[in-house]
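Participant: no FASTA, just this:
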């Protein structure tokens, strides 16, 4: 489980507690649950029976409150779908194919209570998750410069952005890689974790390059105006973006030098 954005040491400590407790519990969970495999884009409320404790065995899920992504569940996380979803209007969506194991609540709680170590781990997990949920909920009602991010999936060969198109979003490559083309010539690559589209957002200019998925990939899209506000509010984020832009520019310069060398007449 992790929260989007930068957080205080206290919040990071809660995340560590929750993740460690969940991992310790899932290592000893009995294989007697109901298994579900869902495709990317699936909404859990449309597939999972009510009154279940859910273990995410593979993949990632976004948890949204009031339409805003509050945190992301990773493999090994445990959550009570009916309790959290019904009480707090939390919705869960698969951002990629996911595998789930579901347990009836009463047998699950009986299994936890039968062992003091399991009971302590479950208490640690619930305490941390409740505190983190409160943190995520507080963020949804604060007037802060935080981007409303959305995830988009592309197939290999799909065009993510086109050169000279108007700027609407800035993207982060969450999974996969993409080719960078200027005037049809490949000049670089976008890799995992890198931001692209930032130059046009900062300069308020059309797209400077075409980005084509080299493989199946997932990107996070942030509206351009929110991205600019984020840079103004968080200088450390601005530095990370500039480092990524510098690498892309270096790739472009290297490609240009190689092209010029190749085109030099042989004596």
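Facilitator: Happy to help now that I have it. Given the structure is predicted, the values throughout are model-derived calculations rather than measurements.
Participant: hey, let's count contacts and neighbours off CA atoms from now on
Facilitator: Noted.
Participant: mind listing what's buried in stretch 197-210?
Facilitator: Along stretch 197-210, these residues count as buried under the neighbour rule (16 or more other C-alpha atoms under 10 Å): 197-201, 206-210.
Participant: Can you give the contact residues for that stretch?
Facilitator: Identification of contacts with stretch 197-210 by C-alpha atoms under 8 Å, 6 or more residues apart in numbering yields 159-167, 169-171, 180-184, 224-225, 227-228, 241, 245.
Participant: among the buried residues of stretch 197-210, which two are most distant?
Facilitator: Between any two of the buried residues of stretch 197-210, the greatest separation by C-alpha to C-alpha is 14.8 Å, found for 201 and 210.
Participant: Packing partners of the one helix or strand residue 260 maps to?
Facilitator: Using DSSP states H and E, residue 260 maps to helix 235-263. Using 3 or more C-alpha pairs under 8 Å, 6 or more residues apart in numbering; DSSP states H and E as the contact criterion, the secondary-structure elements in contact with helix 235-263 are strand 185-190, strand 195-196, helix 198-203, helix 224-233.
Participant: can we see that at 7 Å?
Facilitator: strand 185-190 (3 or more C-alpha pairs under 7 Å, 6 or more residues apart in numbering; DSSP states H and E).
Participant: Please report how far residue 151 lies from residue 207.
Facilitator: Summarising the geometry, the distance separating residue 151 from residue 207, computed by C-alpha to C-alpha, to the nearest Å, is 20 Å.
Participant: Measure how far the helix or strand containing residue 57 is from the centre of its chain, please.
Facilitator: According to DSSP H and E, residue 57 maps onto strand 52-58. Distance of strand 52-58 from the chain centroid (C-alpha atoms, centre = their mean, to the nearest Å) equals 18 Å.
Participant: also this one, for the comparison:
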């Protein structure tokens, strides 16, 4: 698989010139991970965003009152997780685990900072995606509170 072509086919990056995609690719670490590999631990402060190139990743949350794990989503090729870790050293809201072999491209917080200089439009897109994720998380939490306060 050619990484530039893969990224160019993702809606988040389809409109970017090669110069910006090349800058992003320079900051990505591509890795093959085995089944059961844990990318992010709930509560951890791992500091990387991941793009799934091949495979499936489960997003699992632990419900604190009764310590029950439940799968929130199953992510597939082209989906991104760990966005919020680029912004701050805040604890992860979920655990992310490989379901079968997975090939990912990881962007560290340091790589994200470097992109601000080399590819500002890519960083602006990632910031927009972070804002959307924060809004989605807020809506989820509001719904959770409504259910449990009624």
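Facilitator: Looks like it arrived, so ask away. Quick caveat, the model's predicted, so the values are computed rather than measured.
Participant: re earlier: give me the mean deviation of the helix holding residue 260 of structure 1 from structure 2.
Facilitator: On superposition with structure 2, the mean distance recorded for helix 235-263 of structure 1 (mean C-alpha distance after the TM-score superposition for structure 1) is 2.5 Å.
Participant: how about residue 137 of structure 2, what's its partner in structure 1?
Facilitator: Structural alignment (TM-score structural alignment) places residue 137 of structure 2 against residue 252 in structure 1.
Participant: can you map out the helices along structure 1?
Facilitator: Using DSSP state H, the helices of structure 1 run over residues 9-26, 81-88, 105-113, 116-141, 198-203, 224-233, 235-263.
Participant: So which of those is nearest residue 98 of structure 1?
Facilitator: Checked against C-alpha to C-alpha, the stretch from those lying closest is helix 81-88, at 15.2 Å.
Participant: thinking again about what came up before, let me have the buried residues of stretch 197-210 of structure 1 in CSV, extended by distance to residue 107 of structure 1.
Facilitator: As requested, the buried residues of stretch 197-210 of structure 1 are arranged in CSV below (distance: C-alpha to C-alpha, whole Å):
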residue, distance to residue 107 of structure 1
197, 50
198, 51
199, 54
200, 55
201, 53
206, 58
207, 56
208, 58
209, 56
210, 54
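Participant: from these, which is closest to residue 259 of structure 1?
Facilitator: Compare each of the buried residues of stretch 197-210 of structure 1 with residue 259 of structure 1 using C-alpha to C-alpha and the shortest gap goes to residue 209, at 17.8 Å.
Participant: Now check the closest one against structure 2: what is it aligned to?
Facilitator: Under the alignment by TM-score structural alignment, residue 209 of structure 1 pairs with residue 93 in structure 2.
Participant: center of structure 2, which residue is that?
Facilitator: By C-alpha atoms, centre = their mean, the mean C-alpha position of structure 2 lies nearest to residue 81, the distance being 1.7 Å.
Participant: Compute the distance between the counterpart of that one in structure 1 and residue 222 of structure 1, please.
Facilitator: With the correspondence set by TM-score structural alignment, residue 81 of structure 2 lines up against residue 196 in structure 1. With distances defined as C-alpha to C-alpha, the gap from residue 196 of structure 1 to residue 222 of structure 1 amounts to 11 Å.
Participant: Give the residues shared as contacts by those two.
Facilitator: Counting by C-alpha atoms under 7 Å, 6 or more residues apart in numbering, the shared contacts of residue 196 of structure 1 and residue 222 are 170-171.
Participant: Contacts only, for residue 73 of structure 1.
Facilitator: With contacts defined as C-alpha under 7 Å, 6+ apart, the neighbours of residue 73 of structure 1 are 1-2, 60-62.
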